[in-house]
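In: Okay, predicted coordinates and the sequence, questions at the end:
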Amino acid sequence: MIVIMKSGSPEAEIARLSQEFSSSWGLTSQKIVGKHKVVIGLVGNTATLDPLQLQELSPWIEQVLRVEKPFKQVSRAFHHGEASEVVVPTPNGPVHFGENHPLVVVAGPCSVENEEMIVETARRVKAAGAKFLRGGAYKPRTSPYAFQGHGESALGLLAAAREATGLGIITELMDAADLEKLAEVADIIQIGARNMQNFSLLKKVGAQNKPILLKRGMAATIEEWLMAAEYLLAAGNPNVILCERGIRTFDQQYSRNTLDLSVIPVLRSLTHLPIMIDPSHGTGKAEYVPSMAMAAIAAGTDSLMIEVHPNPAKALSDGPQSLTPERFDCLMQELSIIGKAMNRWPQPVPVLV
């Protein structure tokens, strides 16, 4: 349920109402500030409440509406119909993810293999225009005999890459036991496709304050994905980015997954959260990544995650879907054409002399 306040509503009246909703009705309230109005989002047992009765609590209340979707805080209606943003501090300055901000490119290898590789890759993707480095310290793999990542030692290598380049770090959390040490390095904590519905993990990650990247499960419906995001927001963390990384369909002979680009306009109508597209996992083949990346920008994505490895043929994981640094350089030039046409490409920072 949302309470829409009239323009110019006094802050004291908003605070009074929030307190009354809590003390008299047992509801959790969340103040959401829009461009022109303030909305109070109400979470709790609202099924029996009469919106007209609530509207009479104050002359400053313009309207009280129910949020009909099963996902409440994730719903775009809950956020007064506007897009939210996730602001991530990095050594190079804050990076904004959201519909009303320039496209953010995340790039790097599937797995952290050694210090020379990860630092050099970080330097190359930064020079091409990426704002974040991706790299797995802990890797969920289908086979128990496949490379599982270097674990905690790889976190130190990611920290070294961050120190060398100032890039933000995105890396995946698999076990809640690793949360504290991973959060010391990661600027954004990734919850991978296999853990999208690991609800106990979602609750623990949602209770900490680092931004979260939630990847769509391999067979998850959109509603299941948004309900997983609801777990994170319900636990207290509003800084969630949704990442489409391809879903499993009938034909895996020609591509690893089916990249669902139609999800971009669908999510835009359903949720206020920022959207990221991962064409590397979505296709599984490096030659298909550029086309899907360009299409994602045209469809309106807020961010791209692209795998880059200095020698894909010798990568310890996901080499076939990784671009070389040279191909990534070219791709960024190609993406800039689409990005500028969509008014989503970052403007170069002027050099002061």
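Out: Structure received.
In: drop to CA atoms for contacts and neighbour counts, all remaining ones
Out: Fine.
In: How about stretch 67-74, which residues are buried there?
Out: For stretch 67-74, the neighbour count (16 or more other CA atoms under 10 Å) marks 67, 71-74 as buried.
In: what's the first-to-last distance across it?
Out: 10 Å (CA to CA, to the nearest Å).
In: can you tell me which residues contact Met320?
Out: In this structure residue 320 is Pro, not Met. When the contact criterion is CA atoms under 8 Å, 6 or more residues apart in numbering, the partners of Pro320 are 284-286, 312-313.
In: just how off-centre is whichever helix in the chain runs longest within its chain?
Out: Assignment by DSSP state H gives helix 325-341 as the longest helix of the chain. Centroid displacement of helix 325-341 relative to its chain, using CA atoms, centre = their mean, to the nearest Å, is 21 Å.
In: here's the one I want to compare it with:
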Amino acid sequence: MIIVMKSGAPEAEVDRLTEELNQTWGLTPEKIVGRYKVVIGLVGDTADLDPLQLQEMSSWIEQVLRVEQPFKRASREFRHGEASDVIVNTPNGPVHFGENHPLVVIAGPCSVENEEMIVETARRVKAAGAKFLRGGAYKPRTSPYSFQGHGESALELLAAAREETGLGIITELMDTADLEVLGEVADIIQVGARNMQNFALLKKVGAQDKPVFLKRGMSSTIEEWLMAAEYIMAAGNPNVILCERGIRTYDRQYCRNTLDLSVIPVLRSLTHLPIAIDPSHGTGWAEYVPAMAKAAIAAGTDSLMIEVHPNPQKALSDGPQSLTPDRFDRLMEELAVIGKAVNRWPQPEAVLA
């Protein structure tokens, strides 16, 4: 249930209502400040509450509405139709994820292999226009005999790449025991597809304040995905970015997964959270990544995650779906054409004389 305040409602009145709803009604109010109005989200047992009774609490209340979706905090209704703005502070300054902001590109290798490789890749993707470096320190692999990542030592290499380039860092968390050490390096914590319904992990990342990049499970419905986001938000962290990375369908002969671009308009109608697309995992083949990346921008994505490796043929993981730095450079030029056409391409940074 949400309470929509009238435009210009005094802050003191909003605070009074918030306190009364908590103390008298036993609810957990969450104040959401939008561009034009303030909305108070009510979390708790609201099934028997009469909206008209709540309406009478203040002349500054415009309307009281029920949130019909099972994912309450993630629902677009919860913010009265307004989109979230997830702000990530990086060494190069704050970066905004959301439908009212320019596209954010995340790029880098599947796994961190050595310092020279990760630092050089960071330099190249930054020069092409990426804002974040992706790189796995801990890798979930289907086979127990496949490369699992270098762990904590890889985090140190990611930190070195950030020091060198100023890029934000996004890397995957697999075990709650690694949250503290990973959080010291990561600007965004990724929850991978295989852990989308690891509810203990979701609660832990929800209890800390770093933004969370939540990938869709390979066989998950949209509602299951949004309910996973709800776990994170219910634990106290509102900064969730949803990432579509392809789902498993009956045809795996030609693509690793089926990239579901229809989720972009569907999610836009259901949730206020930012949307990202991973065309690398979504297709599994580097030759298909550019077409899907361009289609994702045209469809309205807020972010792209693209795998880039200096020598894909020798990559320790996911080489076939990784672009070379040169191909990534050309792709960014191609993406700019579509991004500018839909008014989502970032403006070039001013060069100081």
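Out: That came through, no problem. Predicted model only: the values in this text are computed from it and were never measured.
In: circling back to that earlier point, and the longest helix of the first structure, what's buried?
Out: For helix 325-341 of the first structure, by 16+ other CA under 10 Å, it's 325, 328-329, 331-332, 335-336, 338-339.
In: what does stretch 154-170 of the first structure give?
Out: For stretch 154-170 of the first structure, burial by neighbour count (16+ other CA under 10 Å) applies to 154-162, 165-170.
In: Give me the subset of these lying in helices.
Out: Among those, DSSP H puts 154-162, 165 in helices.
In: Relative to Asp178 of the first structure, which of those is nearest.
Out: If you rank these by distance to Asp178 of the first structure using CA to CA, Leu155 comes first, at 10.7 Å.
In: roughly how far apart are that closest one and Ile169 of the first structure?
Out: Counting by CA to CA - Leu155 of the first structure and Ile169 of the first structure are separated by 10 Å.
In: what residues are shared contacts of those two?
Out: With CA under 8 Å, 6+ apart, Leu155 of the first structure and Ile169 have common neighbours Val185.
In: quick check, distance from stretch 314-321 of the first structure to the centre of its chain.
Out: 24 Å.
In: how far does that stretch stretch from start to finish?
Out: Using CA to CA, the end-to-end distance of stretch 314-321 of the first structure comes out at 12 Å.
In: ok, the closest residue to Leu155 of the second structure other than its chain neighbours - contacts?
Out: In space, and not counting its chain neighbours, Leu155 of the second structure is closest to Ala137: 6.0 Å by CA to CA, 6 or more residues apart in numbering. Applying CA under 8 Å, 6+ apart to Ala137 of the second structure gives the contacts 111-112, 149-155, 171-172.
In: Using neighbour counts, trim these to the buried set.
Out: Applying 16+ other CA under 10 Å to those flags 111-112, 149-150, 154-155, 171-172 as buried.
In: What strand or helix carries Val39 of the second structure?
Out: Per DSSP states H and E: Val39 of the second structure is located in strand 38-43.
In: show me where the stretch 201-350 of the second structure has strands.
Out: Taking DSSP state E, counting those that start in this stretch, the strands of the stretch 201-350 of the second structure run over residues 212-215, 240-244, 275-277, 303-307.
In: Out of those strands, the one nearest Leu352 of the second structure is which?
Out: With CA to CA as the criterion, Leu352 of the second structure lies closest to strand 303-307 of the strands of the stretch 201-350 of the second structure, at 27.5 Å.
In: thinking again about what came up before, make a markdown table from the buried residues of stretch 67-74 of the first structure and add secondary structure and distance to Glu224 of the first structure to it.
Out: Shown next, in a markdown table, are these (DSSP: H, G, I helix; E, B strand; the rest coil; distance: CA to CA, whole Å):
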| residue | secondary structure | distance to Glu224 of the first structure |
| --- | --- | --- |
| Val67 | coil | 17 |
| Phe71 | coil | 9 |
| Lys72 | coil | 13 |
| Gln73 | coil | 14 |
| Val74 | coil | 12 |
